[in-house]
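Undergrad: For reference, the sequence and a predicted model appear below.
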Amino acid sequence: MNGIIDLHLWQMIAAYIFVIILMVIVKLKGIPREKEILISSVRMTLQLILTGYILVYIFDSPSPLYTILILIAMEAFAVYNIIKRTKIKLSTNLKKIIAFSMITGTLSCLFYFLFVVVHISPWYNPQYFIPIAGMLIGNSMTGISLGVTRLVDGMQSHKYLVEGALMLGATPKMAAKQIVDNAFDSAILPTINSMVGMGIVFLPGMMTGQILSGTSPVTAINYQIAIMLGILGSVALTVILFVQLGYKTFFNDQDQLYISNQ
């Protein structure tokens, strides 16, 4: 295997031509997205550069404290990002459910994946712990974001159908079942679709990175299969926790639909 090709500064700068092309296109089309594209590109660059230097230090000085602090920061940012990205007003109880679902679902799958599937030693090895945690938390964050939007929108837009079912004797669980199922389906579908095209339509980032760094394609494939199954489990668990607990926040103690604070 050949060594990885180092990218110099001028090569990195050359890659930003794609950002310029996109900005020109949206400008010509009259789509007001230039500012968002520029901000997201700059933010992505600064965040990754900062992360890179932090990881270099942590990899050189592995510590369970650093690993735990980074994990807490990832979870906190994910929960904050879900709430911030949701344009619909959320109740306090629903925000708590989001946090609980994210933390419980991702940590359960993360520790199982690290200790049973990969079997890392020591348990806080940042070389494995941090990248895998990032992939599981990031994908789960996307899944719950979709689930939140669909659940809240569904409960509000189908308010009268839910109330009608309640008046006919249905329990809150029965009345909200279709909305809950649709929210779960919408949240999990992107992960399933990415798995369908993987290996034929595109090579995923983790596998590509390992191959570029000189790892055997077979080893890279084994890791990619394992991590995709881990992501599927993490997204599914976090979303199912959210939708099964989240719909209850729309009902009061008398099993009446209550969405005035949503």
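TA: Received the coordinates, thanks.

Undergrad: okay, CA-based contacts and neighbour counts for the rest of this
TA: Will do.

Undergrad: Now do whichever helix in the chain runs longest: distance to the chain's middle.
TA: Ordering each helix of the chain by length in residues (DSSP state H) puts helix 126-157 first. Relative to the chain's own centre, helix 126-157 is displaced by 3 Å; criterion: CA atoms, centre = their mean, to the nearest Å.

Undergrad: here's the one I want to compare it with:
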Amino acid sequence: MKLKTLVIGGSGLFLMVFSLLLFVAILFSDEQDSGISNIHYGGVNVSAEVLAHKPMVEKYAKEYGVEEYVNILLAIIQVESGGTAEDVMQSSESLGLPPNSLSTEESIKQGVKYFSELLASSERLGVDLESVIQSYNYGGGFLGYVANRGNKYTFELAQSFSKEYSGGEKVSYPNPIAIPINGGWRYVYGGASPTTSFDCSGLTQWTYGKAGINLPRTAQQQYDVTQHIPLSEAQAGDLVFFHSTYNAGSYITHVGIYLGNNRMFHAGDPIGYADLTSPYWQQHLVGAGRIKQ
């Protein structure tokens, strides 16, 4: 199986910071067999800034016995800091320190160590790799939460954990505690950043931009630059396009991010999840789009 991943995250006080698994950054295309997960890992490479840290990541991955997870660790760096911060894995807080307390090497050493500890806990509890990646931000308590609820990561479990343990308050990312999903952000026409909130294509443009993928601004323009595929062939991280949802003067009027299992994340009102099998979305569905390689 090709090792592919869908890793989600973000920065600031923002609705999508709840999950490293939901920040649609298609980061790797390495062909190796993970044998441990059905997450899709694929698309473009991490940034040059992140790749510069690969030798040090490999060094500490070997020290802590997680050599096969180097690509995932690099993806975490891409999400946490883009490879440019001193505390490159944002791992200070896992030691109980204030944010950005560690040097780059200290950060990588601690981040890899922390990941290895989460991985070991997941193996004892019998939970999956998706839960480990999520726990890098949620904290180890999420592993026990998953273990008591079927041992397999789902978006619904992440959502319920965040609601139960975040106290309903926004917190800054990264933070190894539960972060509430969609912390009050609503659809804003023309919005294209956490500062302004988002409209549909602003959300997809911003999200892909965090992964180094430049999308044009409107839903129609994004449709025009993607490879068109039927929804049945879509993978998590692809785009989903719709027509005639309102009078926009163009054929494509709405876009969302496909999550798998006929679900998408999109800037509706409010921003959140949608079931693509519902009559409304079926009526307006055009199909999926994949970033051209």
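TA: Perfect, I can see it now. Keep in mind it's a predicted model, so treat the numbers as computed, not measured.

Undergrad: Fetch the TM-score of the aligned pair.
TA: The TM-score (TM-score structural alignment, normalised by the length of structure 1) is 0.28; 131 aligned residues with a CA RMSD of 6.5 Å.

Undergrad: So for the helix or strand just after the longest helix of structure 1, what gets flagged as buried?
TA: The helix or strand immediately downstream of helix 126-157 of structure 1 is helix 159-167, counting by DSSP states H and E. With burial defined by 16 or more other CA atoms under 10 Å, the residues of helix 159-167 of structure 1 counted as buried are 162-163, 166.

Undergrad: What is the nearest of those residues to residue 237 of structure 1?
TA: Closest to residue 237 of structure 1 out of the buried residues of helix 159-167 of structure 1 is residue 162 (25.5 Å), distances taken as CA to CA.

Undergrad: which residues touch the closest residue to the closest one other than its chain neighbours?
TA: Excluding the flanking residues, the one nearest residue 162 of structure 1 by CA to CA, 6 or more residues apart in numbering is residue 175, at 5.2 Å. Neighbouring residues of residue 175 of structure 1 by CA atoms under 8 Å, 6 or more residues apart in numbering: 162-163, 165-166.

Undergrad: Spell out which helix or strand contains residue 259 of structure 2, please.
TA: Residue 259 of structure 2 belongs to strand 252-260 when assigned by DSSP H and E.

Undergrad: right, I mislabeled it, should have said residue 55 of structure 2
TA: helix 54-63.

Undergrad: For residue 237 of structure 1, grab the count of nearby residues.
TA: A total of 20 residues lie near residue 237 of structure 1 under the criterion other CA atoms under 10 Å.

Undergrad: wait, I meant residue 40 of structure 1
TA: By other CA under 10 Å, 12 other residues sit near residue 40 of structure 1.

Undergrad: Against residue 34 of structure 1, how distant is it?
TA: Note on residue 40 of structure 1: its distance to residue 34 of structure 1, by CA to CA, to the nearest Å, is 10 Å.

Undergrad: re earlier: residues contacting the helix holding residue 55 of structure 2, please?
TA: 67, 69-70, 73-74, 105, 108-109, 112-113.

Undergrad: okay, among these, which ones form the most distant pair?
TA: The widest separation within these (CA to CA) is 17.9 Å, between 69 and 105.

Undergrad: before we move on, the earlier item: okay, buried residues for the longest helix of structure 1 please.
TA: Buried-residue list, helix 126-157 of structure 1, by 16+ other CA under 10 Å: 126-127, 129-130, 132-152, 154-155.

Undergrad: And stretch 105-112 of structure 1, by the same measure?
TA: Residues of stretch 105-112 of structure 1 classed as buried by neighbour count (16+ other CA under 10 Å): 105-107, 109-111.

Undergrad: Could you tell me the end-to-end distance of stretch 166-175 of structure 1?
TA: Using CA to CA, the end-to-end distance of stretch 166-175 of structure 1 comes out at 6 Å.

Undergrad: again, but for stretch 27-37 of structure 1
TA: Length of stretch 27-37 of structure 1, first residue to last, CA to CA: 11 Å.

Undergrad: Next, report how far stretch 71-84 of structure 1 is displaced from the centre of its chain.
TA: With CA atoms, centre = their mean as the basis, the mean position of stretch 71-84 of structure 1 lies at 10 Å from the chain mean.

Undergrad: Give me the next element, helix or strand, following the host helix or strand of residue 22 of structure 1.
TA: When secondary structure is defined by DSSP H and E, residue 22 of structure 1 falls within helix 17-29. The helix or strand immediately downstream of helix 17-29 of structure 1 is helix 34-60, counting by DSSP H and E.

Undergrad: Tell me which residues are up against the helix or strand following that following helix.
TA: Later in the chain than helix 34-60 of structure 1, the nearest helix or strand by DSSP H and E is helix 64-85. Helix 64-85 of structure 1 has contacts (CA under 8 Å, 6+ apart) with 58, 90, 95, 98-99, 102-103, 124-126, 129-130, 133-134, 137-138, 141-142, 144-145.

Undergrad: one more time with 7 Å, if that's ok
TA: 98-99, 103, 124, 126, 141, 145 (CA atoms under 7 Å, 6 or more residues apart in numbering).

Undergrad: As a check, name the ranges of all helices in the stretch 101-250 of structure 2.
TA: 104-125, 129-138, 141-147, 155-165, 200-210, 219-224 (DSSP state H, counting those that start in this stretch).

Undergrad: in the fourth one, what's buried?
TA: Within helix 155-165 of structure 2, the residues that qualify as buried are 157-159, 161-163, 165, counting by 16+ other CA under 10 Å.

Undergrad: and residue 256 of structure 2, what does it touch?
TA: Counting by CA under 7 Å, 6+ apart, residue 256 of structure 2 has contacts 200, 204, 239-241, 264-266.

Undergrad: Not counting residues beside it along the chain, what's closest to it?
TA: Per CA to CA, 6+ apart, closest to residue 256 of structure 2 is residue 266, 4.5 Å.

Undergrad: circling back to that earlier point, possible to save the helices of the stretch 101-250 of structure 2 as TSV with distance to residue 288 of structure 2?
TA: Rendered in TSV, the data for those read as follows (distance: least, CA to CA, whole Å):
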stretch	distance to residue 288 of structure 2
helix 104-125	34
helix 129-138	24
helix 141-147	31
helix 155-165	21
helix 200-210	13
helix 219-224	9
